[in-house]
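J.: give me a model of this one.
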Amino acid sequence: MDRRSGLSVRLKLTLSYAGFLMLAGVLLLGAAGLFLLRQGWLRTNEEGAWRQSPGTELVRGFAPTAAAVMAFLLVFGLLGGWLLAGRMLAPMDRITHATRAAAAGSLSHRIRLPGRKDEFRELADAFDMMLTQLEAHIAEQQRFAANASHELRTPLAISKTLIDVARADPNHDTGELVDRLHTINTRAIDLTEALLLLSRANQRAFTREHVDLSLVAEEAAETLHPLAEKHGVTLETSGDIAPTTGSPALLLQLTTNLVHNAIVHNLPERGTVRVNTSVRPDTVVLTVENTGEQLTPHLVSTLTEPFQRGTERLHTDHAGVGLGLAIVKTITQAHDGTLTLTPRPAGGIRITVELPATSSPSDAGSGPL
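T.: Next up is the predicted model:
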């Protein structure tokens, strides 16, 4: 935005200090003049003679002194105001430098303003915190973009290779080629849809409605029950009514991802998945717990990163696109919730999603917020 040049803040403060000091001097000298004038009238009335008017005496005796005092106050106010304004605005120079550095792309720069807490230091600390979060967000986005490009390039490269082989060998079995291309294309579509869902949740581009997590959990469990039977996994659901607000579709996707992961990454046989909802004083909790191989805390801490998979996930038919728990994390954050992953001592993992609680629609009304 183009702006016309104006007075600096330091000069404005200097003129304000000097003006205020001059005004105070005028009022003080005016009060002194009125006092002397009143004393002159009283003395004249007591003596009963009129030698000269009180005004003339005031002008001759007080006016030069008042003029000298006002000149001193003007110079002192301008000089002192300039120095005080410079000292008070010194932190702004560091904040401005950091802002310009950030605008130029240097997000690693920090103000780190020393001294006790005041308005300038609160501003500097808030700016430093914003830069830290922005730097972390951009680094995460860059890492995600690189991983997404790699993941999308893989099925495309495989498809190109299969097509080149088919073109070089006209007698090649086209049925097998079509099946493999269909599988690869399905994976690419799933990955693209997952990326779009992740972007939508990250932007919070959804309407908030009243949602009962217990009903969402039941719907997800019912949908995935055939998959659980196929894998020989027992799927159990329980819990209380858990009212919250958010996107029904995104919360269903969150729950479905959790239950799906719990089913496919389980014991080879006689595995168990438990889905539970509960209510706390200010939050509602969705817990998905499954049996499985023992996981280290370090491995568990990486599972919510995009395209991060455990070793066992890379060599199964259900490796997915590597965004299941990343989507869960993003949806949870978009709903102002917290996601906790804890390895079970006996094997498997317990995942807890905690969201802000709200009154039920019957108590607080229904519909978009």
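J.: only C-alpha atoms from now on, for both contacts and neighbour counts.
T.: Will do.
J.: identify the residues contacting the closest residue to residue 349 other than its chain neighbours.
T.: Distance criterion C-alpha to C-alpha, 6 or more residues apart in numbering; nearest residue to residue 349, sequence neighbours excluded, is residue 343 at 4.4 Å. With contact taken as C-alpha atoms under 8 Å, 6 or more residues apart in numbering, residue 343 is in contact with 294-297, 300, 349-350.
J.: would you mind measuring from residue 343 to residue 278?
T.: Relative to residue 278, residue 343 is positioned 20 Å away (C-alpha to C-alpha, to the nearest Å).
J.: can you pull up the most central residue in the protein?
T.: residue 133 (7.1 Å; C-alpha atoms, centre = their mean).
J.: another one to check against the first:
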Amino acid sequence: MTARKRPHRLTARMRLTLSYTLFAVTAGLLSLAVVYVGMRYVPNYPLTSSNPRYRSDAPSRQEILHSLLTASGYALALLTAVGLVGGWLIAGRVLRPLQDITRAAHRAASGALEHRIALAGPRDEFTDLSDAFDEMLARLQRSFEAQQRFAANASHELRTPLAITHTLLQVAAADPAGQDWRLLVTRLQDTNRRAIEISEALLQLADLGNAPPDLAPTDLATATGEALAAVRDEAEAVGITLTADLRPAPATGNAVLLRQAAVNLLHNALRHNLPAGAGGRVTVATGADPERPGRVHLTVANTGPQLTADAVATFTEPFLRGRGRTAETDPSRRGHGLGLAIVAAVAEAHHGELHLTPESSGGLRVTLSLPGPVEE
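T.: Got it, this is the predicted structure:
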């Protein structure tokens, strides 16, 4: 995008200098005008002494006014010069922080987002602007780095199933007679399904970031109940006990997206739990948010390994799994690392909040808090 052409004007420093000078000269003119008006009350006749033998040399009003005008001209000329020089220096000192901000903006435009102005001095309009600009740079840097990581991780995640498919087909082509074609087809289908899931999740993330969803009165408990029905078979297969307390949770939202968010939370709770057969549990609850009046919540808590607050803070980053960036070896418990990222995007699209808290006994508690229904 090319820079917009702007008409040439005086610089801000020059405009401030001229403004200071004009103010000083105007103030001088007003002061002289007051003196000049006051001189009208000076007698306009020759002043004489009471003793006729002494001759008075006192000037007349006309002579005083003439001398006053001459001195005023020199004073105004000097005042103009002082105003220009002093105004130029003062304007430069006042505008110096803006020059620092401008240089930082040019560096940011060239891609150097790590620079900070860190303007020193007491709090004023310039330090407020500097702090706001530094905060904007920090957010831009975090967003840019997250975008870079997202692009790299998305490329890696999509390249992996394609590489697996390519390898399987190469092996099959090299030794057609020695292949278990049923097993090969099963592996290809599993790999293809995974690539489709990743692509659909990426498209969903992109849609949530580009356009606001259609919102209507709905019940978060209903969406959660449908999500529970969709994951019960998976929970039974790995021996995890599901416990639900679904109380009415009326909200204004998109029923499809809320169901998907609930499914993602349940999948995350099941797949990052205790090993199969170790007595893992998942507890699900909906209802009025006890800590935020006027809001409703969905809470999903599971058993699992001990987690730190620093690690939990990164779980909504795309492609970050519970074990880091290494996928589970068990295909039935393998995710693509986009589940919580999608839930966070759904929460943001609904003006809600997503809170992740590590449990003291191990596992994770995730709370999705949404505004209640809008009263008309």
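J.: after superposition, what is the TM-score?
T.: Comparison of the two superposed chains (TM-score structural alignment, normalised by the length of structure 1) gives a TM-score of 0.85, and 351 aligned residues with a C-alpha RMSD of 2.7 Å.
J.: structure 2: which residue goes with the residue nearest to the centre of structure 1?
T.: Correspondence of residue 133 of structure 1 to structure 2, assessed by TM-score structural alignment: residue 139.
J.: report the secondary structure state of that match.
T.: helix (DSSP: H, G, I helix; E, B strand; the rest coil).
J.: and what of residue 287 of structure 2?
T.: Put simply, residue 287 of structure 2 is strand when judged by three-state DSSP.
J.: and the helices in the stretch 201-350 of structure 2?
T.: Secondary structure of the stretch 201-350 of structure 2 (DSSP state H, counting those that start in this stretch): helices at 220-238, 255-271, 309-312, 339-349.
J.: out of those, which is closest to residue 156 of structure 2?
T.: Residue 156 of structure 2 lies closest, by C-alpha to C-alpha, to one member of the helices of the stretch 201-350 of structure 2: helix 339-349, at 17.1 Å.
J.: residues touching residue 9 of structure 1, list them.
T.: Neighbour list for residue 9 of structure 1: empty [criterion: C-alpha under 8 Å, 6+ apart].
J.: ok, now residue 191 of structure 2?
T.: When contacts are counted by C-alpha under 8 Å, 6+ apart, residue 191 of structure 2 touches 161-162, 164-165.
J.: what helix or strand is the aligned partner of it in structure 1 on?
T.: Per TM-score structural alignment, the equivalent position to residue 191 of structure 2 in structure 1 is residue 184. Residue 184 of structure 1 is located in helix 174-202, with elements delineated by DSSP states H and E.
J.: quick one, that helix and helix 324-334 angle?
T.: Following axes from the mean of the first three to the mean of the last three C-alpha atoms, to 10 degrees, one obtains 20 degrees for the angle between helix 174-202 of structure 1 and helix 324-334.
J.: adding mean neighbour count and distance to residue 8 of structure 2, write the helices of the stretch 201-350 of structure 2 out as TSV.
T.: Output for the helices of the stretch 201-350 of structure 2, formatted as TSV (neighbours: other C-alpha atoms under 10 Å; distance: least, C-alpha to C-alpha, whole Å):
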stretch	mean neighbour count	distance to residue 8 of structure 2
helix 220-238	18	59
helix 255-271	23	52
helix 309-312	12	52
helix 339-349	22	44
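J.: I'd like to know which of these is closest to residue 33 of structure 2.
T.: helix 339-349 (65.7 Å).
J.: and the closest one, what does it pack onto?
T.: helix 181-210, helix 255-271, strand 353-358, strand 364-371 (3 or more C-alpha pairs under 8 Å, 6 or more residues apart in numbering; DSSP states H and E).
J.: check the mean deviation of it from structure 1.
T.: Average distance between helix 339-349 of structure 2 and its aligned residues in structure 1, after superposition and using mean C-alpha distance after the TM-score superposition for structure 1, equals 2.7 Å.
J.: do stretch 190-201 of structure 2 as well
T.: Taking mean C-alpha distance after the TM-score superposition for structure 1, the mean distance separating stretch 190-201 of structure 2 from the aligned residues in structure 1 is 0.6 Å.
J.: gap between stretch 103-113 of structure 2 and the chain center?
T.: The gap between the average C-alpha position of stretch 103-113 of structure 2 and the chain average comes to 18 Å, counting by C-alpha atoms, centre = their mean, to the nearest Å.
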